[in-house]
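**Q** got a predicted structure here, sequence first:
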Amino acid sequence: MTKTRYPASAEEAAALIRDCAGSGTPVVPRGGGTRLDFAVSGTVLSTAGLAGIAVYNPAEMVMTAGAGTPLAEVEAALAANGQMLPFEPADSRPVLGTAGEPTIGGVFAANVSGPRRLTAGAARDSLLGVTFVNGRGEVIRAGGRVMKNVTGLDLVKLMAGSRGTLGYMTDVTFRVLPAPRATETVVVTGLDDAHAAAAMATAMSLPVEVSGAAHLPFTVAGRFLSGALPQGAATVFRLEGLPHSVSVRTEKLTAALSAFGVITWLDEPQSLTLWRQIRDAAPYAQDRGKVLWRVSVAPTAGHLLMGALRLHAGADCFYDWQGGLIWLRMEADPEADFLRKAIRQLGGGHATLVRAPDRFRKDIPAFEPEAPAVAALSARIREKFDPRGIFNPGLMG
């Protein structure tokens, strides 16, 4: 049986976790419930009672908020002061068909990072401090409000992306950045995957500060911007900043890419919509019965991986992060073994099973199996944080 508890403080959460540790009851930390739940039954510890922005001084560009604070509340407060979360967290609800409200704690627990990761880093790179309760029921405060606390940062970064397997986060402190005053997108039409990879490499080598580089093959490009992109494949580059700077950099990028194909441009409203759709993998919000992978490889290896997959099985995809992130939808079988073997042969990476029918889900690990040495290290870390193994044990199978 699953019970849900709503602690209102770190100390209250610590008491509940001590009780669970004593009885060996699994504990499932939960934010807004917007992502698939792989955990076993037990006690669900919601962060809903730990909501609210505690400290925010726009001049310092740092915020502290309860882990259960809705992401929308955080983003609204930042937008009112011309600021933003630099790592551009995605909304998983469309592709997963889930409800609920994303929370800032959930964002960091899953290390959710969007197209701007190319230049701004992942969510964990913005996380400065965290308060959490470990598996012994001890309240731990790590990091701080500045980047100088190196001792705390290692612990902070371990919590980011741990998905509730190391502890129950109660509040987070993170840096923010000024929001861009202008946004424009350069579109190169008609490139195949290999030429798109070359175009993206060229763009990223230039001093024009591209903040997003993605390739939308012809099979999927028509599903973006309600089909308003030029017909055919679209390789897209985002430039952000002050209006005059964006204009100058757009001209330089256009000149450099003109040899690759026909170039058009998207204005700010179209750009904002397009990159939000890329961020959220919007074309795959339909047909939720089909398998969806999130694959991370070296940018130069993405099109090679897809070449092998298209020969082996029916697959549809688009590329973000200069080709280093592939949103991959399979037409039938997940092809997990073939996919993960191909990734290893191309130099490594990882494939996360985002969505799949239950008949596949029960037999395929959602996360990339760790190498033996890494798995042993991960086990030792979990043992230190959670000696009774009560946190989110369903993710460990």
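**A** Nice, I can see it. Bear in mind the structure is a predicted one, so any value in this text is a computation, not a measurement.

**Q** switch to C-alpha atoms for all contacts and neighbour counts from now on
**A** Will do.

**Q** residues contacting the residue most central in space within the chain?
**A** The chain has Val112 as the residue nearest its centroid, 2.7 Å off, counting by Cα atoms, centre = their mean. Contacts for Val112 (Cα atoms under 8 Å, 6 or more residues apart in numbering) come out as Phe87, Pro89, Ala90, Ala122, Ala123, Gly161.

**Q** pull out the buried residues from the residues you listed.
**A** Phe87, Pro89, Ala90, Ala122, Ala123, Gly161 (16 or more other Cα atoms under 10 Å).

**Q** for Ala122, give its distance to Gly349.
**A** Taken as Cα to Cα, to the nearest Å, the spacing of Ala122 relative to Gly349 amounts to 16 Å.

**Q** the closest residue to Met63 other than its chain neighbours: what secondary structure?
**A** Closest residue to Met63 apart from its sequence neighbours, by Cα to Cα, 6 or more residues apart in numbering: Tyr56 at 4.5 Å. Taking DSSP: H, G, I helix; E, B strand; the rest coil as the rule, one finds Tyr56 in the strand state.

**Q** name the residues of stretch 15-33 that are buried.
**A** 15-18, 20-21, 25-33.

**Q** same check on stretch 310-323?
**A** Neighbour-count burial for stretch 310-323 flags Ala315, Asp316, Cys317, Phe318, Tyr319, Asp320, Trp321, Gln322, Gly323 (criterion: 16+ other Cα under 10 Å).

**Q** gap between the two ends of that stretch?
**A** 16 Å.

**Q** please apply the same query to stretch 203-210.
**A** With Cα to Cα as the measure, stretch 203-210 spans 7 Å from end to end.

**Q** distance between it and the chain's centre?
**A** The chain centre lies 23 Å from the centre of stretch 203-210; the measure is Cα atoms, centre = their mean, to the nearest Å.

**Q** please apply the same query to stretch 97-109.
**A** Taking Cα atoms, centre = their mean, one finds stretch 97-109 lying 11 Å from the centre of the chain it belongs to.

**Q** show me the buried residues of stretch 310-323 that map onto helices.
**A** Residues of the buried residues of stretch 310-323 located in helices (DSSP state H): none.

**Q** and here is the other one:
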Amino acid sequence: MRPETEAELADMIAAATGPICVRGGGTRGVALNGDLLETGGLSGITLYEPGSLTLVARSGTALAEIETALAAEGQRLAFEPMDHRSLMGTKGTPTIGGVVAANVSGPRRVSVGACRDFMLGVRYVDGTGTTVKNGGRVMKNVTGYDLVKLMSGSWGTLGVLSEVSLKVLPQPETAACVMIDGLSDAEAVAAMARALGSPFEVSGAAHLPVGTDGTPVTMLRVEGFAGSVAYRADQIAGLFSDLAVRIERDPEAVATQWAQVRDVAAFHGSDGDVWRVSCTPSEAAQLGAKTGADALLYDWGGGLIWARVATGTDVRARLGAFDGHATLVRGTGQPKFQPEPEVVAALTRGLRQKFDPKGLLNTGLMG
């Protein structure tokens, strides 16, 4: 099934009698039982008002098309969505609907928020074939259910997105990256916390235990006007004057560095399962060690750990109870998402019963 209009999408879901596997660009390697429903036919930017920092697009619109349109006006998606293809070994085309459905958020999340924080409105078709609209084209406080936030990160289990409205932001004039060499994981987490707690507006904080030269590197990004970036980079470097510090001031080199962090390039072309652990940054180094990973990458100042482990490894069992959750991004043999406590699971079941009473949409994906 490949609907070309929202009405066709609604008719297909209303007529369905068995499970439906919803797919955007197919870049995240999700394979489920059921009839395949591809959203790529729901494509195109329907509204773009650069002066209002607002963009509306159908869910199957290629992410690259949106980024090209924004770049022409000196704007961007501030939440820096990841490209999963090289990590997952897939060949699809990332779509804006897939980004929203999975709440895909990159390194800049630590400073500006996640994808869901930039959502203004959604249109979707629920499991009964009913078309629903929620939100609008401006940020405002509203009463009632915030379905915009609910749909962001629901992975197509509550409804199939047909259109999304987004707030966009200006592209900064330049960027720089302060790099500290040779820190242990614990030292790096402490350094990132210090930088993020400073007044110098760090827009990215990551640590690679094994950098491109084989040694540890901690990366602190600043963005904005040229004079401000130069000053802030120097000030951040000064916070660590007793360490091995260097500054990359070429914005193209900085962009390449952070695209590699965003897309977890250190794990590309390697075997093994990949897990994504969201945690309290102060626990990051300890949890990273518990994973027993062959390779690690810390992002969000330590709030996000990427771990590559041997195939079939149950990272959740190794971590035990902690304040966070572990998601299996690449691999099989374990549930993709962290099992929910029974109280939360009951709420989740209640929501799905309301949105998808026939149990059609991406059944089994989220428990």
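**A** Here it is on my side, so go on. This one's a predicted model, so the numbers in the text were calculated from it and none came from an experiment.

**Q** what distance do you get for the residue nearest to Met63 of structure 1 to Val133 of structure 1?
**A** Distance of Tyr56 of structure 1 to Val133 of structure 1, computed by Cα to Cα: 23 Å.

**Q** out of these two, name the residue with the larger neighbour count.
**A** Val133 (24 against 15; other Cα atoms under 10 Å).

**Q** hang on, the more buried one packs against Tyr168?
**A** Yes: at 5.1 Å, Val133 of structure 1 counts as touching Tyr168 under the criterion of Cα atoms under 8 Å.

**Q** just the buried residues of stretch 15-33 of structure 1: which are in strands?
**A** Applying DSSP state E to these, the entries found in strands are Val27, Val28, Pro29, Arg30.

**Q** in CSV: these, plus distance to Gly232 of structure 1.
**A** Putting these into CSV (distance: Cα to Cα, whole Å) gives the following:
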residue, distance to Gly232 of structure 1
Val27, 49
Val28, 45
Pro29, 44
Arg30, 42
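
**Q** any idea which of the residues you listed is closest to Ala201 of structure 1?
**A** Here the nearest of these to Ala201 of structure 1, counting by Cα to Cα, is Arg30; it sits at 39.1 Å.

**Q** just tell me what that closest one corresponds to in structure 2.
**A** In structure 2, the residue paired with Arg30 of structure 1 is Arg23, using TM-score structural alignment.

**Q** quick revisit: list just the nearest of the buried ones among the contacts of Val112 of structure 1 to Arg141 of structure 1.
**A** Proximity of the buried ones among the contacts of Val112 of structure 1 to Arg141 of structure 1 was ranked by Cα to Cα; the top entry is Gly161 with 17.3 Å.

**Q** how about the equivalent of the closest one over in structure 2, secondary structure?
**A** Mapped onto structure 2 by TM-score structural alignment, Gly161 of structure 1 lines up with Gly153. Per three-state DSSP, the secondary structure class of Gly153 of structure 2 is coil.

**Q** now check structure 2 for the residue matching the residue nearest to Met63 of structure 1.
**A** Per TM-score structural alignment, Tyr56 of structure 1 is aligned with Tyr48.

**Q** go ahead and confirm that match touches Ile66.
**A** No: contact criterion Cα under 8 Å: Tyr48 of structure 2 and Ile66 do not qualify, at 9.7 Å.

**Q** one step back: looking at it, the match of Gly161 of structure 1 is touching Ser105, isn't it?
**A** No: using Cα under 8 Å, Gly153 of structure 2 is not in contact with Ser105; the gap is 10.4 Å.

**Q** what about the equivalent of Met204 of structure 1 over in structure 2, distance to Ala205 of structure 2?
**A** Counting by TM-score structural alignment, Met204 of structure 1 lines up with Leu196 in structure 2. Using Cα to Cα, Leu196 of structure 2 is found at 8 Å from Ala205 of structure 2.

**Q** who touches both of those two?
**A** Gly301.

**Q** number of residues surrounding the match of Met204 of structure 1?
**A** 21.

**Q** same check, this time on Tyr231 of structure 2
**A** Using other Cα under 10 Å, Tyr231 of structure 2 has 12 other residues around it.

**Q** could you say which helix or strand holds it?
**A** Following DSSP states H and E, one finds Tyr231 of structure 2 within helix 226-239.

**Q** the residue nearest to Leu346 of structure 1 when sequence neighbours are not counted: neighbouring residues, count only.
**A** Leaving aside its sequence neighbours, Leu346 of structure 1 sits nearest to Ala301 (Cα to Cα, 6+ apart; 6.4 Å). By other Cα under 10 Å, the residues close to Ala301 of structure 1 number 20.

**Q** go on, Gly190 of structure 1?
**A** Neighbourhood size, Gly190 of structure 1 [other Cα under 10 Å]: 21.

**Q** try Val344 of structure 2
**A** Val344 of structure 2 has 11 nearby residues by other Cα under 10 Å.

**Q** which position in structure 1 pairs with it?
**A** In structure 1, Val344 of structure 2 lines up with Val374, judged by TM-score structural alignment.

**Q** same check, this time on Lys354 of structure 2
**A** In structure 1, Lys354 of structure 2 lands on Lys384 (TM-score structural alignment).

**Q** with Ala14 of structure 2 instead?
**A** Aligned counterpart of Ala14 of structure 2 in structure 1: Arg18 (TM-score structural alignment).

**Q** again, but for Val99 of structure 2
**A** So, by TM-score structural alignment, Val99 of structure 2 is matched to Val107.

**Q** mean deviation, the helix or strand hosting its match versus structure 2?
**A** Using DSSP H and E, Val107 of structure 1 sits within helix 104-109. Superposing on structure 2 and averaging over aligned pairs (mean Cα distance after the TM-score superposition for structure 1), helix 104-109 of structure 1 comes out at 0.4 Å.

**Q** any idea how far Gly212 of structure 1 is from Met204 of structure 1?
**A** 9 Å.
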